[in-house]
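A.B. asks: fold the following for me, if possible:
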Amino acid sequence: MMYTMGRGGASRLGVAALALRNFSSATGGGAGAVARRAASNGIASGGAQAPIAVGVWIRGMAPTTTGGDRTFATMTLGEQEQREEKKQPQMASGGGMNGDGDEEKGIVSYWDIPTRKIRKEDGTEWKWNSFMPWETYKADTSIDLKKHHKPSTMIDKIAYWTVKSLRWPTDLFFQRRYGCRAMMLETVAAVPGMVGGMLLHCKSLRRFEHSGGWIRTLLEEAENERMHLMTFMEVAQPKWYERALVIGVQGVFFNAYFLGYVISPKFAHRMVGYLEEEAIHSYTEFLKELDKGNIENVPAPAIAIDYWRLPADARLRDVVEVVRADEAHHRDVNHLASDIHYQGHELRETPAPLGYH
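C.D. replies: Okay, here's the model as predicted:
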């Protein structure tokens, strides 16, 4: 029971609320209906009424007071709305503090997964989410760039001439635009490692056996090639028709390589080895154009400086050199994988060259 005081005296208003199933419906539709009924009764009796306090009984909860502080069930509707409004800003905030001591907005997640800020060795904040400081490295540019696997078997010759046949339309389309050429090359070069790693992953699951580290090696290769693409995106912005070409080429190459790897892994890895040899040649020509001054030797993108641990004043030429070194390492890994298959072994029987950069 609650009481309302009118101007003409005290009139007793009894409100019996139906037993409600949950808290939200009690404070929403049920309480609102009771309040409107009580208000209409007050107006009908004549005279202005003071604010009406409505008490609602909830199943298993009595409208009691404890230490002078009323429970949520016995609050007036206005007080309930005020409390809800006070809660909303707190729920929208991530609860963090920025460097100035002000509250910093963050992402609210039901899953409560903690996030942390990564810092470099010099204390500055790490600004990349796609790779972490412990995943960066210094490229080994002393690797032999002239090594070549001479095709001897029929499978080797098919792989070799398949790659050579792909070079002709590439030269015709890009000519001497090596920035765009490198970008297009990386959209293709990042596919084989992902396909090979995925198929080895499924094979490991089917056979209940380890992969010898080759799954991770091939996936690292795919990620490394993707980082090449992210770097050259900062140097040469692709045009709309080049983006359309990437979609078509990637769709065809992914499915063709998938089928080739299922039929003959030795052929698939050998073809990638020859593809990397062509990449070395393309980046060597890129460096020649930079040295001649035909391509501006612009400052290196920030992502390249952090990923390859280059000096702060590194230039585009430095980036091309480390990318070419990466391609040489990928050449060696894929020719090795093909040789393992040629010798009648499986990749898992030979330790994978993890961290071979």
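
A.B. asks: make it CA atoms for all contacts and neighbour counts henceforth
C.D. replies: Will do.

A.B. asks: C-terminal to the helix or strand hosting Y3, what's the next element?
C.D. replies: For Y3, the element it lies in under DSSP states H and E is strand 2-6. Per DSSP H and E, the first helix or strand lying C-terminal to strand 2-6 is strand 9-13.

A.B. asks: now the angle between strand 2-6 and that following strand, please.
C.D. replies: With axes from the mean of the first three to the mean of the last three CA atoms, to 10 degrees defining the directions, strand 9-13 sits at 150 degrees from strand 2-6.

A.B. asks: one more, please, to line up against the first structure:
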Amino acid sequence: MVAGMLRHLHSLRRLKRDNGWIETLLEESYNERMHLLTFMKMSEPGWFMKTMILGAQGVFFNAMFLSYLISPKITHRFVGYLEEEAVHTYTRCIHEIERGDLPKWSDPAFEVPEIAVTYWRMPEGKRSMRDLLLYIRADEACHRGVNHTLSNLNNKEDPNPFVSDYKAGSDRQRPINPALKPTGYEREEVIG
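C.D. replies: Okay, the predicted model is just below:
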């Protein structure tokens, strides 16, 4: 959200298009919000947790704001590593569910919140906590690849490889699946 907002304002100041970066960054932000809303729906947090979320937002938003102003490249790399850690965390949770270490999440009566069923279009019969974590882990793997790729690019000039239209006059269209490369795509692979 922070990167998308800053790039949006920069695009307006320059009166130039952004080569598709804003859309991808805002999509990533929306997806992360859906993860949070899903888990919030499952736990129905009280005032203390809501206060903690508010505090974390205040600290993290401002830290990311300053970080992105100083170095978008380093910020995207950091987020890529953060998403990699999320992939490991969800993988561990999935293994613990499969071993039966998390009985509440292994319970067949457990219901995935409707917000998650709708968002990920979860089919009937595939709505366990394990299934939900598989969807979320796949999202995090994509976020990891997207951020590592954006870190590898020149953020002022290079097109966003995750959209079908790059720059005015460009005839290249190459959608990339970021989950295929956990370290992201190198600049030469995107603009070459």
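
A.B. asks: can you pull the TM-score for these?
C.D. replies: Comparison of the two superposed chains (TM-score structural alignment, normalised by the length of structure 2) gives a TM-score of 0.77, and 160 aligned residues with a CA RMSD of 1.8 Å.

A.B. asks: related to what we said a few turns ago, the strand holding Y3 of structure 1 packs against which elements?
C.D. replies: Judged by 3 or more CA pairs under 8 Å, 6 or more residues apart in numbering; DSSP states H and E, strand 2-6 of structure 1 is in contact with strand 9-13.

A.B. asks: in structure 2, what range does the strand it packs on match?
C.D. replies: For strand 9-13 of structure 1, there is no aligned range in structure 2, judged by TM-score structural alignment.

A.B. asks: what's that strand in contact with?
C.D. replies: Applying CA atoms under 8 Å, 6 or more residues apart in numbering, the contact partners of strand 9-13 of structure 1 are 1-5, 38.

A.B. asks: show me which of the residues you listed are buried.
C.D. replies: 4, 38 (16 or more other CA atoms under 10 Å).

A.B. asks: out of the contacts of strand 9-13 of structure 1, what pair is the most spread apart?
C.D. replies: Taking CA to CA as the measure, those span a maximum distance of 13.6 Å, between M1 and M5.

A.B. asks: and A3 of structure 2, what's its match in structure 1?
C.D. replies: Counting by TM-score structural alignment, A3 of structure 2 lines up with G196 in structure 1.

A.B. asks: nearest residue to its match other than its sequence neighbours?
C.D. replies: Nearest residue to G196 of structure 1 in three dimensions, chain neighbours excluded: L218, at 6.6 Å (CA to CA, 6 or more residues apart in numbering).

A.B. asks: SS state for that neighbour?
C.D. replies: Counting by DSSP: H, G, I helix; E, B strand; the rest coil, the backbone at L218 of structure 1 sits in helix.

A.B. asks: hey, where'd the helices end up in structure 1?
C.D. replies: When secondary structure is read from DSSP state H, structure 1 shows helices at 23-25, 31-44, 77-92, 154-174, 178-207, 214-232, 240-263, 265-292, 302-307, 316-342.

A.B. asks: now do the second one: which range of structure 2 does it align onto?
C.D. replies: Same thing as helix 31-44 of structure 1. No residues of structure 2 are matched to helix 31-44 of structure 1 when aligned by TM-score structural alignment.

A.B. asks: of all the residues in that helix, which ones are buried?
C.D. replies: 31, 34-35, 38, 42.
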